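**Q** The following comprises the amino acid sequence and a computationally predicted model.
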Amino acid sequence: MDQPDRSEQTQMRYLATAEQLQRRAAREMQLPPGLLPSPITLVHWLIQLRPTLRPASWRQYRAATFALLDDMNSEEAGLATLELLQADSTPCLRRPAYPRTSGQKMRRLPQVELDKLLTHLATHPSRWSAGLALWLQAGRLTGLRPCEWPSAQLLYKDDEPVLKARNAKHSNGRSHGEFRHLRLGLLDADALQVVVDMLAWVQQIQTQHHWEAVTGGCRDTLTRVTRQLWPRRKRFPTLYSARHQFAADAKKSGMPPVELAALMGHAVSDTVVEHYGRRTHGQSGFSVQADPDDVARVIDRPVTWDEKHRFLVRVRA
């Protein structure tokens, strides 16, 4: 078989591989059905994925993406090609990709590790680093779930700043109401500014990308950075770690479970006690207050610690 035939078959194989990569990227970014990432978005996703790939896999995926971009023959595809050409500075792994399992997720985000992450993100800027830095700080201050940020807004009640967020679990009855309200009047000016900046970034970035793509980009950036900072660890911070730390800090401050449940958007008080950050992982300085109306809607189901058997038990009425 002559060279032209081999080249045509290779091109078809590369395009098929690139189509698979597009579908995988769309799934991981949780894009709407039928929507594929743009050339630039696909290249950014692939570059974020590279640290988890073996060198041979990276070469195959890179060649397939080049074939796809060449086939598109557009200005954006040309820009994406240039970015992909400059991606060789990112190292590949010579071991299997890191599995995304719950056993690797840290249920806390202490300040010392947050500071280390923020320093790395500031000194190694990337597409999502600035937004991720805001996200981690604001998540630790407010405890919002990643999917709740697009609905959040800052209101003022009697001159006090109040963060209003739509509860993600409201539709299946696992929340105390459709919205919750976090009173931020006791936050210092710098902390409140972080929340304001996060809300502004969320509104701005949504004009360019679907929120699912934003979440995927920030999550993948955090995965890459944490593996670089702590390569020997078995557990790593995630976007949800900030929410766990929020709960741990509230417990450390002595906040009653029913009030914390209101802040977390839970329907019952024992959920936050059993499943969220431990009091021993909490740090001082918690300043967020629950709205009394939200607290009144939470079902208070007290639990206590069984010292002999070392587990939580519900207190019977």
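**A** Good, I have the coordinates.

**Q** Going by C-alpha atoms from here, please, whenever you check contacts or count neighbours.
**A** OK.

**Q** Now do the same for Thr304: helix, strand or coil?
**A** Secondary structure, DSSP: H, G, I helix; E, B strand; the rest coil: Thr304 is strand.

**Q** do you know how far it is from Thr238?
**A** Distance, Thr304 to Thr238, by CA to CA, to the nearest Å: 29 Å.

**Q** Between the two, point out the one with more neighbours.
**A** Neighbour count, other CA atoms under 10 Å: between Thr304 and Thr238, Thr238 has more, with 21 against 12.

**Q** hang on, isn't the more buried one packed against Leu222?
**A** Yes. Contact between Thr238 and Leu222 holds when scored by CA atoms under 8 Å: they sit 6.9 Å apart.

**Q** can you tell me which residue is nearest the centre of the chain?
**A** Leu239 (3.4 Å; CA atoms, centre = their mean).

**Q** wait, doesn't that one sit right on Arg219?
**A** Yes. Shown here, Leu239 and Arg219 form a contact pair, counting by CA under 8 Å, at 6.7 Å.

**Q** quick check, distance from whichever strand or helix holds Thr81 to the centre of its chain.
**A** Taking DSSP states H and E as the definition, one finds Thr81 inside helix 75-85. Offset of helix 75-85 from its chain centre (CA atoms, centre = their mean, to the nearest Å): 27 Å.

**Q** Check stretch 193-200 too.
**A** Chain-centre distance of stretch 193-200: 16 Å, with CA atoms, centre = their mean.

**Q** in that stretch, what's buried?
**A** Of all the residues in stretch 193-200, those buried under the rule 16 or more other CA atoms under 10 Å are Val194, Val195, Val196, Met198, Leu199.

**Q** Specify which member of these is nearest to Ala64.
**A** Ala64 lies nearest to Met198 out of the buried residues of stretch 193-200, by CA to CA, at 36.4 Å.

**Q** Help me confirm that that closest one comes into contact with Leu136.
**A** No. Using CA under 8 Å as the test, Met198 is too far from Leu136 to be in contact (9.7 Å).

**Q** For the helix or strand following the helix holding Thr81, name the packing helices and strands.
**A** Going down the chain from helix 75-85, the next helix or strand is helix 111-123, by DSSP H and E. In terms of contacts (3 or more CA pairs under 8 Å, 6 or more residues apart in numbering; DSSP states H and E), helix 111-123 is packed against helix 129-142, helix 211-229.

**Q** here comes the other one, which I'd like you to weigh against the first:
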Amino acid sequence: MTGPVRHLHLTELRARVLSEDPAALEAWEALTNHLANVKRAREKGPRGFEKYYEACRQGLHRLSLLAGIKGISLYTSRHQFAADSKRAGHSHPQTAAEMGHASDRTAVTHYGRRVQGRPGTPLPLPSPEEVKTVRKKLGPSNGPHREQK
């Protein structure tokens, strides 16, 4: 990990789970299992998380080959998350905080494009205190993002 731990509010996803949305329930269970695995991996010592990450990377690679899909990696999900955040109209600093970036420029210029975002995707919200710590390089952004060319 290269910086401080970020905190996300999962209220919208949790609300969908409580409303018995089967897809949201499946996503919630996968997320809670993954976070428990991350915690256990970190408790194993300095290399615990690195080993867990590598196992996840290799597992995803094998599954993508079985599905006949090339070019899928763990970073694919980061790109999709950024695109979904932009599509949902999150501000540049919000998107940066959600992704753990110190600057609002990184997520906006190097990760998924707004047009690739999925409408209606439930997204976590970053802690407002952490949004304030994001260095603003792109100027104000209220509402939907404009793609940087």
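**A** Arrived safely, thanks for sending. Remember, it's a predicted structure, so these values are computed and weren't measured experimentally.

**Q** Now the TM-score, please.
**A** The TM-score (TM-score structural alignment, normalised by the length of the second structure) is 0.73; 129 aligned residues with a CA RMSD of 2.5 Å.

**Q** Residue range in the first structure corresponding to stretch 104-114 of the second structure, please.
**A** Mapped onto the first structure using TM-score structural alignment, stretch 104-114 of the second structure spans residues 269-279.

**Q** buried residues in that stretch?
**A** Buried residues in stretch 269-279 of the first structure, counted by 16+ other CA under 10 Å: Ser269, Asp270, Thr271, Val272, Val273, Tyr276, Gly277, Arg278, Arg279.

**Q** chain center to the longest helix that the second structure contains, what's the gap?
**A** Secondary structure of the second structure per DSSP state H: the longest helix is helix 22-43. Relative to the chain's own centre, helix 22-43 of the second structure is displaced by 14 Å; criterion: CA atoms, centre = their mean.

**Q** what does stretch 120-139 of the first structure give?
**A** On CA atoms, centre = their mean, the centre of stretch 120-139 of the first structure falls 11 Å from the chain's centre.

**Q** do stretch 86-100 of the second structure as well
**A** 10 Å.

**Q** in it, what counts as buried?
**A** Neighbour counts using 16+ other CA under 10 Å place 86-100 of stretch 86-100 of the second structure among the buried residues.

**Q** for stretch 59-78 of the second structure, same thing?
**A** His61.

**Q** which outside residues touch it?
**A** Residues outside stretch 59-78 of the second structure that contact it (CA atoms under 8 Å, 6 or more residues apart in numbering): Arg57, Met99, Tyr111, Gly112.

**Q** could these go into CSV alongside distance to Ala41 of the second structure and secondary structure?
**A** Listed next are the contacts of stretch 59-78 of the second structure as CSV, based on distance: CA to CA, whole Å; DSSP: H, G, I helix; E, B strand; the rest coil:
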residue, distance to Ala41 of the second structure, secondary structure
Arg57, 15, helix
Met99, 21, helix
Tyr111, 27, coil
Gly112, 29, coil
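
**Q** Show only the entries of the buried residues of stretch 269-279 of the first structure found in strands.
**A** Judged by DSSP state E, strands contain none of those.

**Q** from the residues you listed, which is closest to Ala130 of the first structure?
**A** Gly277 (25.8 Å).

**Q** How much space separates the closest one from Asp220 of the first structure?
**A** From Gly277 of the first structure over to Asp220 of the first structure (counting by CA to CA), the distance is 23 Å.

**Q** just checking, what residue in the second structure corresponds to Glu259 of the first structure?
**A** Checking TM-score structural alignment: Glu259 of the first structure goes with Gln94.

**Q** Contact partners for Ala248 of the first structure?
**A** Going by CA under 8 Å, 6+ apart, Ala248 of the first structure touches Arg108, Tyr276, Gly277, Arg278, Arg279, Thr280, His281, Gly282, Gln283.

**Q** ok, now with 6 Å
**A** Applying CA atoms under 6 Å, 6 or more residues apart in numbering to Ala248 of the first structure gives the contacts Gly277, Arg278, Arg279, His281, Gly282.

**Q** again, but for Glu129 of the second structure
**A** With CA under 6 Å, 6+ apart, Glu129 of the second structure has no contacts at all.

**Q** Alignment lookup: it to the first structure.
**A** Matched to the first structure by TM-score structural alignment, Glu129 of the second structure sits across from Asp293.

**Q** Its match in helix, strand or coil?
**A** From three-state DSSP, the assignment for Asp293 of the first structure is helix.

**Q** Am I right that the match of Glu259 of the first structure is in a strand?
**A** No. Gln94 of the second structure is assigned helix when assessed by three-state DSSP, not a strand.

**Q** what does Met29 of the first structure align to in the second structure?
**A** Counting by TM-score structural alignment, Met29 of the first structure has no partner.

**Q** Go ahead and confirm Met29 of the first structure touches Gly217.
**A** No. Using CA atoms under 6 Å, Met29 of the first structure makes no contact with Gly217, being 7.5 Å away.

**Q** Format the buried residues of stretch 193-200 of the first structure as JSON lines; extra columns: distance to Leu114 of the first structure.
**A** As requested, those are exported to JSON lines (distance: CA to CA, whole Å):
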{"residue": "Val194", "distance to Leu114 of the first structure": "14"}
{"residue": "Val195", "distance to Leu114 of the first structure": "16"}
{"residue": "Val196", "distance to Leu114 of the first structure": "19"}
{"residue": "Met198", "distance to Leu114 of the first structure": "16"}
{"residue": "Leu199", "distance to Leu114 of the first structure": "20"}
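
**Q** what's the counterpart of Trp211 of the first structure in the second structure?
**A** Matched to the second structure by TM-score structural alignment, Trp211 of the first structure sits across from Phe49.
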